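S.K.: The sequence and its predicted three-dimensional model are supplied below.
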Amino acid sequence: MLFDKIKSSTFFILGPCVMEDQELLYRVAEHVAYIGQKFKVPVIFKSSFDKANRTSIHSYRGPGIEKGMEMLKNVKEKFDLPVTTDIHEPYQAAIAAQVVDILQIPAFLCRQTDLLVAAAKTGKIVNVKKAQFLSGQDMFYPAQKVIEAGNKQVILTERGNSFGYNNLAVDFRNIYDMKKHGHPVCMDCTHSVQRPGGAGGKTGGDRTFVPMMALAAKAFGADGYFMETHPDPDNALSDGPNMVKLTDLEKTIAPLL
């Protein structure tokens, strides 16, 4: 089972921020599959069918859940990869669960009881991102909602805390604290370098710090690493400043193993 592999090995969640087109997903997935085979670690392909929390209403959101699940299913079948995506409303859980192996709960929504319960009831692994306003200790309660809904397959993910306006800071003690809850803990190395809403109607950031975030998380005992990646991040349709360039992914991952 995938969750058993995640519990027993360093794991990676990798892929482009948003589904731009099928060709992009295939290109990135091919490299993600290669990474898994080369380093002999579990890799999960990630991309979003809808970026429901974009800064501007004019920003690209994605192809939607119906087309998005079709695109993820194609990736899963073509490259034999487990896949994940984020959901924003309870009704989306059952639809996405027909394809994905892990349901991701966005950080801003990690206290939404109905969303967590709906995800739990699918029987899929539930990856709950820590909100920008919560501590690692606080994450006991979102995890508890999933467990008490009948699902013990929980991952908790650190992605930084709000630090004034348009900035995030990572308190790596949160990784240590979340591990005490008894679940695998993942470090979101790319969203943690964001500057939310800090780029004139869109989120900015600096991918330079991604390898450092990952290594610091390793020192604090992270079990897995989440990194968004793109062949041409400067021209990506979402979160480009923070994504690792696809050709740099291997050298970013190697020191973590």
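M.R.: Nice, I can see it. Residues are numbered from 1 along each chain as shown.

S.K.: switch to C-alpha atoms for all contacts and neighbour counts from now on
M.R.: Fine.

S.K.: Next, the residue lying closest to residue 60 once chain neighbours are set aside: secondary structure please.
M.R.: Leaving aside its sequence neighbours, residue 60 sits nearest to residue 237 (C-alpha to C-alpha, 6 or more residues apart in numbering; 6.4 Å). Classification of residue 237 using DSSP: H, G, I helix; E, B strand; the rest coil returns coil.

S.K.: In contact with residue 237, which residues?
M.R.: Going by C-alpha atoms under 8 Å, 6 or more residues apart in numbering, residue 237 touches 18, 20, 60.

S.K.: Show the buried residues in those residues.
M.R.: 18, 20 (16 or more other C-alpha atoms under 10 Å).

S.K.: Just the closest of the contacts of residue 237 to residue 225, please.
M.R.: Relative to residue 225, the closest of those is residue 18; by C-alpha to C-alpha it sits at 18.1 Å.

S.K.: check contacts around the closest one.
M.R.: Neighbours of residue 18 in contact, by C-alpha under 8 Å, 6+ apart: 47-51, 61-62, 237-238.

S.K.: Please tell me how far the residue nearest to residue 60 sits from residue 168.
M.R.: Distance, residue 237 to residue 168, by C-alpha to C-alpha, to the nearest Å: 22 Å.

S.K.: in the stretch 101-250 of the chain, which spans are strands?
M.R.: Assigned by DSSP state E, counting those that start in this stretch, the stretch 101-250 of the chain shows strands spanning 102-105, 125-129, 154-158, 161-162, 168-169, 185-188, 194-195, 204-205, 224-230, 244-245.

S.K.: need those strands in JSON lines with mean neighbour count and distance to residue 83, can you?
M.R.: Formatted as JSON lines, the strands of the stretch 101-250 of the chain follow (neighbours: other C-alpha atoms under 10 Å; distance: least, C-alpha to C-alpha, whole Å):
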{"stretch": "strand 102-105", "mean neighbour count": "27", "distance to residue 83": "7"}
{"stretch": "strand 125-129", "mean neighbour count": "26", "distance to residue 83": "11"}
{"stretch": "strand 154-158", "mean neighbour count": "28", "distance to residue 83": "15"}
{"stretch": "strand 161-162", "mean neighbour count": "18", "distance to residue 83": "27"}
{"stretch": "strand 168-169", "mean neighbour count": "18", "distance to residue 83": "27"}
{"stretch": "strand 185-188", "mean neighbour count": "29", "distance to residue 83": "16"}
{"stretch": "strand 194-195", "mean neighbour count": "23", "distance to residue 83": "24"}
{"stretch": "strand 204-205", "mean neighbour count": "22", "distance to residue 83": "26"}
{"stretch": "strand 224-230", "mean neighbour count": "26", "distance to residue 83": "13"}
{"stretch": "strand 244-245", "mean neighbour count": "24", "distance to residue 83": "19"}
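
S.K.: ok, and here's another one to check against it:
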Amino acid sequence: MMNFSLPDGPGESIHVGTGAPLLLMAGPCVLESKEMALEIAREMQAITQRLGISYVFKASFDKANRTSLDSFRGPGVKNGLRILSKLREECNLPVVSDIHEPQHAALAADVLDIIQIPAFLCRQTDLLVAAAETGKVVSVKKGQFVSPWDMKNVVNKLRGSGCETILLTERGASFGYNNLVVDMRSLPVMRSLGCPVVFDATHSVQLPGGAGGSSGGQREFIAPLTRAAMAVGIDGLFMEVHPDPDKALCDGPNSLPLDQVEEMLRNLLKIRNAVGGECGQ
């Protein structure tokens, strides 16, 4: 079993790997308000406790890679980390968010249990080094332009900078313009690098820039793609969920409605139990 404990995290340690509960990182794309974040966190916490899933709340405090200059980016580093800190304390939940600049790593490490590296930035050496030096668990989204076997270079950068625990996430590869395709072979390939693998269920159905001034998405494909990933075998799942995705301020077209989460997770766990959680041959 590959496993890790969340450093300084609330509650019990989280273990990830064969024989361990599924890890779920889920929440809204961007922090829209503290109230909404708490609503989603508490509902997701209740669902995952019923299902025996390890849960980490996710939300971005600042989305620096939005399509348009006018797109909503979030509350910013200072206010966003303050919201995540209060949510972490009030709900007794570990939290994950993404950083876009090396100078944000140390600030984020004071609050986050897992530091996420966005797909577009997975090759940025200074960002990886800064994240590794915090001593936190680092979760890296595989770039849409990077092969799964080339993620070994990302892993080597992190390990060479002192990071002991790395999660690698599949979120689709560029397929022409404004489209992504998921190569399920990437899951066992990345796991062969000695890291737990995560499937990003919602960004994998994104249509980057497909709505003109913003990204589109095909949320009807979230469930079938995730079932396929679960059959291949994954250690964790990443999802963006929202009470009303059509009114979300970011990534609504590829977010899963909150009221559909539990049924989908129950079906996924049946598949995971059937294949034994294995990832590979």
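M.R.: All right, it came through fine. None of these values were measured; they are calculated from a predicted model.

S.K.: Could I get the TM-score for this pair?
M.R.: After superposition, the two chains reach a TM-score of 0.98 (TM-score structural alignment, normalised by the length of structure 1), with 257 aligned residues with a C-alpha RMSD of 1.0 Å.

S.K.: that older thread, tabulate the strands of the stretch 101-250 of structure 1 (TSV), appending distance to residue 42 of structure 1.
M.R.: Shown next, in TSV, are the strands of the stretch 101-250 of structure 1 (distance: least, C-alpha to C-alpha, whole Å):
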stretch	distance to residue 42 of structure 1
strand 102-105	13
strand 125-129	14
strand 154-158	14
strand 161-162	27
strand 168-169	28
strand 185-188	13
strand 194-195	26
strand 204-205	28
strand 224-230	9
strand 244-245	19
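
S.K.: do you know which of these lies nearest residue 43 of structure 1?
M.R.: Here strand 224-230 is closest among these (C-alpha to C-alpha), at 9.7 Å.

S.K.: Looking at the contacts of residue 237 of structure 1, which are in helices?
M.R.: Residues from those lying in helices, with DSSP state H as the criterion: none.

S.K.: Going along the chain, name the helices of structure 2.
M.R.: Using DSSP H, the helices found in structure 2 span residues 34-51, 77-91, 104-109, 125-132, 151-160, 186-191, 222-232, 261-275.

S.K.: Aligned counterpart of the residue nearest to residue 60 of structure 1 in structure 2, please.
M.R.: Alignment note: residue 237 of structure 1 maps to residue 249 in structure 2; criterion TM-score structural alignment.

S.K.: From residue 255 of structure 2, how far out is its match?
M.R.: 11 Å.

S.K.: swap in residue 178 of structure 2?
M.R.: Look at residue 178 of structure 2 and residue 255 of structure 2: by C-alpha to C-alpha, they are 17 Å apart.

S.K.: Likewise for residue 99 of structure 2?
M.R.: 21 Å.

S.K.: More neighbours: which of these two?
M.R.: Shown here are residue 99 of structure 2 and residue 255; by other C-alpha atoms under 10 Å, residue 255 has more neighbours (30 against 24).

S.K.: ok, that one - contacts?
M.R.: By C-alpha under 8 Å, 6+ apart, residue 255 of structure 2 lies in contact with 28, 202, 219, 239-242, 245.

S.K.: if you set the cut-off to 7 Å instead, what comes out?
M.R.: Residue 255 of structure 2 makes contacts with 202, 219, 240-242, 245, as judged by C-alpha atoms under 7 Å, 6 or more residues apart in numbering.

S.K.: Distance-wise, check it relative to residue 221 of structure 2.
M.R.: In terms of C-alpha to C-alpha, residue 255 of structure 2 sits 11 Å off from residue 221 of structure 2.

S.K.: quick one, what contacts the counterpart of residue 115 of structure 2 in structure 1?
M.R.: Under the alignment (TM-score structural alignment), residue 115 of structure 2 pairs with residue 103 in structure 1. The neighbourhood of residue 103 of structure 1, defined by C-alpha under 7 Å, 6+ apart, consists of 84-87, 119, 124-127.

S.K.: excluding its backbone neighbours, what's nearest residue 103 of structure 1?
M.R.: Excluding the flanking residues, the one nearest residue 103 of structure 1 by C-alpha to C-alpha, 6+ apart is residue 126, at 5.0 Å.

S.K.: Equivalent analysis for residue 30 of structure 2, please.
M.R.: Closest to residue 30 of structure 2 by C-alpha to C-alpha, 6+ apart is residue 60, at 4.5 Å.

S.K.: What is the burial count for the aligned residue in structure 1 for that neighbour?
M.R.: Matched by TM-score structural alignment, residue 60 of structure 2 corresponds to residue 48 in structure 1. Counted with other C-alpha under 10 Å, residues neighbouring residue 48 of structure 1 total 25.

S.K.: Equivalent analysis for the one 10 residues further on, please.
M.R.: Summarising burial for residue 58 of structure 1: neighbours were counted as other C-alpha under 10 Å, giving 9.

S.K.: Trace it over to structure 2, please.
M.R.: Residue 58 of structure 1 maps onto residue 70 in structure 2, by TM-score structural alignment.

S.K.: In contact with that match, which residues are there?
M.R.: By C-alpha under 7 Å, 6+ apart, no residues touch residue 70 of structure 2.

S.K.: Kindly report the same for residue 149 of structure 1.
M.R.: Residue 149 of structure 1 neighbours (C-alpha under 7 Å, 6+ apart): 117, 120-121.

S.K.: Compute the distance between it and residue 116 of structure 1, please.
M.R.: For residue 149 of structure 1 relative to residue 116 of structure 1 (C-alpha to C-alpha), the value is 9 Å.

S.K.: joint contacts of these two?
M.R.: Common neighbours of residue 149 of structure 1 and residue 116 (C-alpha under 7 Å, 6+ apart) do not exist.

S.K.: who wins for proximity to residue 206 of structure 2 among the helices of structure 2?
M.R.: Of all those, helix 222-232 sits nearest to residue 206 of structure 2, with 9.8 Å by C-alpha to C-alpha.
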